[in-house]
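Peer 1: Below are the sequence and a predicted model for it; my questions follow.
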Amino acid sequence: MNGCLLIHGFTGGPYEVDPLARYLRQHTDWKIVVPTLPGHGETLDLKGKKADEWVKHAEEELKALLEECEEVYVIGFSMGGLIASYLSVEYPVGKLVLLSAAAYYVNPKQLLVDIREVFRDVFKGELANNELYLRYKKKIKDTPISATYQFRKVVMMAKPLLKDIKIPVFIAQGKKDGIVPPKSADFLYEEITYEEKVRHFSEEAKHLICHSDDSEELFQKVKDFLVKEK
């Protein structure tokens, strides 16, 4: 039996990658594991949480899968993509999938477009229906500065190891992502020198690439990549 570990992003939770997890459960017989990193989930409790705790938690989940499964794949979203990259260097992972991986953070051009949409909805009296506003207003309030520093530690830990990745990699990025800019995918593609690598851009996706209108195409490509013989 094969296994697949999906790691969510900073201030997020399993819901960020659940659509892909459900797709893989429906189309494979693999063991699919989607842990919640310490302090994350539907209710955030990030005060005092450390980068090492997030990495260790994902590491323990991976080690359990490696003991049980013949081959294990790791999928990481946003910050989870950097944790996944680190784990793929340190452990015998079969393949790696990076979704909106946060090698760079904040896309000013797209973020400006998103902010304009928020203000437009303010004037129209429809702010309560604005997806961006609803998703991030609570996160901003519940994310201490110390947690943001710990996120940066994950980035600094993982970036130097990208050149050491020696397994097939699938890199996916949304062109409308206001959090992680498209240049992040280009950087990952160039920095990871292993020959077997794929780069996919979604025309519709914002940051939550697993929830985009064209996510079904992404899921199919991810599955095809993972099941393909090396």
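Peer 2: Yep, it's here.

Peer 1: Please make it C-alpha for all contacts and neighbour counts, starting now.
Peer 2: OK.

Peer 1: isn't there a strand covering Val198?
Peer 2: Yes - counting by DSSP: H, G, I helix; E, B strand; the rest coil, one finds Val198 located in a strand.

Peer 1: Alongside the first one, take a look at this:
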Amino acid sequence: MKGCLFIHGFTGAPDEVVPLAEFVKEHTKWDIRIPCLPGHDQPGALRGVAFQRWIECAENELADLLEACEEVYIAGFSMGGMIASYLATKYPVKKLVLLSAAAYYVNPRQVIKDIRLVIEDGMKGTLNENEVYLRYRKKITETPILSTLQFRKLVKYTKPRLPEITIPVLIVQGECDGIVPMKSAHYLYRTIGSKEKKLCFLPASTHLVCHGEDFEELAKETAAFLGIRQYETEKV
């Protein structure tokens, strides 16, 4: 049996990657795991959680998956992408999918565009229809500053391991991402040591690529990369 571990991002939850995980599950008989990282299960729980615990949680889930399956893949979103990259250098993972992986963070130009749209919707009285505002209002108001520092420490801790990655890698990046800039994807492509690696840019997607307008393209690229034949047969 094959297995795939999905790792969500900082201040997020499993639902960030659920659409892609469900797509893989629908077209395979694989063992799919989507753990919730410590401190991400309820509001205010992040306070006092060290970044090592996020890595340990994903690592324990991966160890269980490796025991249960003959071949294992990892897909990591945002901060989860950096955790996935780190684990791929320690364990016999076969393939790695990086979704908006946060080697760098905060895209100033896109943030300005997003803020402008939020202001415009606020003036029109349609703020509660603005996807960016709804998704990030809670994150901004409920994330402790010290937790953000732990996130930065995790990125600093995992980045040096990128050249050690030698397995096939698919790097996915939304071109309208206001959290992780495009240069992050380019940096990952240059730095990762794998000979087999591919960059996939989604033109209409923001940070949450699994919930973006380009999901069909994301699913297609993921299926091709992971060798999901049932999906490929359906599209013929």
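Peer 2: Looks like it arrived, so ask away. Computed from a prediction, not measured in an experiment: that's the story for all the values here.

Peer 1: what's near enough to touch the closest residue to Val72 of the second structure other than its chain neighbours?
Peer 2: Closest residue to Val72 of the second structure apart from its sequence neighbours, by CA to CA, 6 or more residues apart in numbering: Gly3 at 4.7 Å. The contact partners of Gly3 of the second structure, by CA atoms under 8 Å, 6 or more residues apart in numbering, come to 30-33, 65-66, 69-73.

Peer 1: mean deviation of the helix or strand encompassing Gly3 of the second structure from the first structure?
Peer 2: Using DSSP states H and E, Gly3 of the second structure maps to strand 2-7. By mean CA distance after the TM-score superposition for the first structure, the fitted strand 2-7 of the second structure averages 0.2 Å away from its aligned residues in the first structure.

Peer 1: Now do that strand: distance to the chain's middle.
Peer 2: Distance of strand 2-7 of the second structure from the chain centroid (CA atoms, centre = their mean, to the nearest Å) equals 12 Å.

Peer 1: got it, and stretch 23-33 of the second structure?
Peer 2: For stretch 23-33 of the second structure, the distance to the chain centre is 17 Å (CA atoms, centre = their mean).

Peer 1: now the helices for the second structure?
Peer 2: 18-26, 51-68, 79-88, 108-124, 131-142, 145-158, 182-191, 215-226, 229-235 (DSSP state H).

Peer 1: Of all those helices, which one comes closest to Ile165 of the second structure?
Peer 2: helix 79-88 (6.5 Å; CA to CA).

Peer 1: in the first structure, what residues pair with the closest one?
Peer 2: Using TM-score structural alignment, helix 79-88 of the second structure lines up with residues 79-88 of the first structure.

Peer 1: what number of residues lie near Arg116 of the first structure?
Peer 2: Other residues lying near Arg116 of the first structure total 12 when counted by other CA atoms under 10 Å.

Peer 1: Tell me which residue of the second structure matches up with it.
Peer 2: Alignment note (TM-score structural alignment): Arg116 of the first structure maps to Arg116 of the second structure.

Peer 1: What of Glu204 of the first structure?
Peer 2: In the second structure, Glu204 of the first structure lines up with Ala204, judged by TM-score structural alignment.

Peer 1: Check the gap between its match and Gly12 of the second structure for me.
Peer 2: Computed as CA to CA, to the nearest Å, the Ala204 of the second structure to Gly12 of the second structure distance reads 21 Å.

Peer 1: between these two, who's got more neighbours?
Peer 2: The neighbour comparison of Ala204 of the second structure against Gly12 (other CA under 10 Å) goes to Gly12, with 21 against 14.

Peer 1: Could you measure from the residue most central in space within the first structure over to Asn130 of the first structure?
Peer 2: Nearest to the mean C-alpha position of the first structure, counting by CA atoms, centre = their mean, stands Phe77 at 0.5 Å. Separation of Phe77 of the first structure from Asn130 of the first structure (CA to CA): 23 Å.
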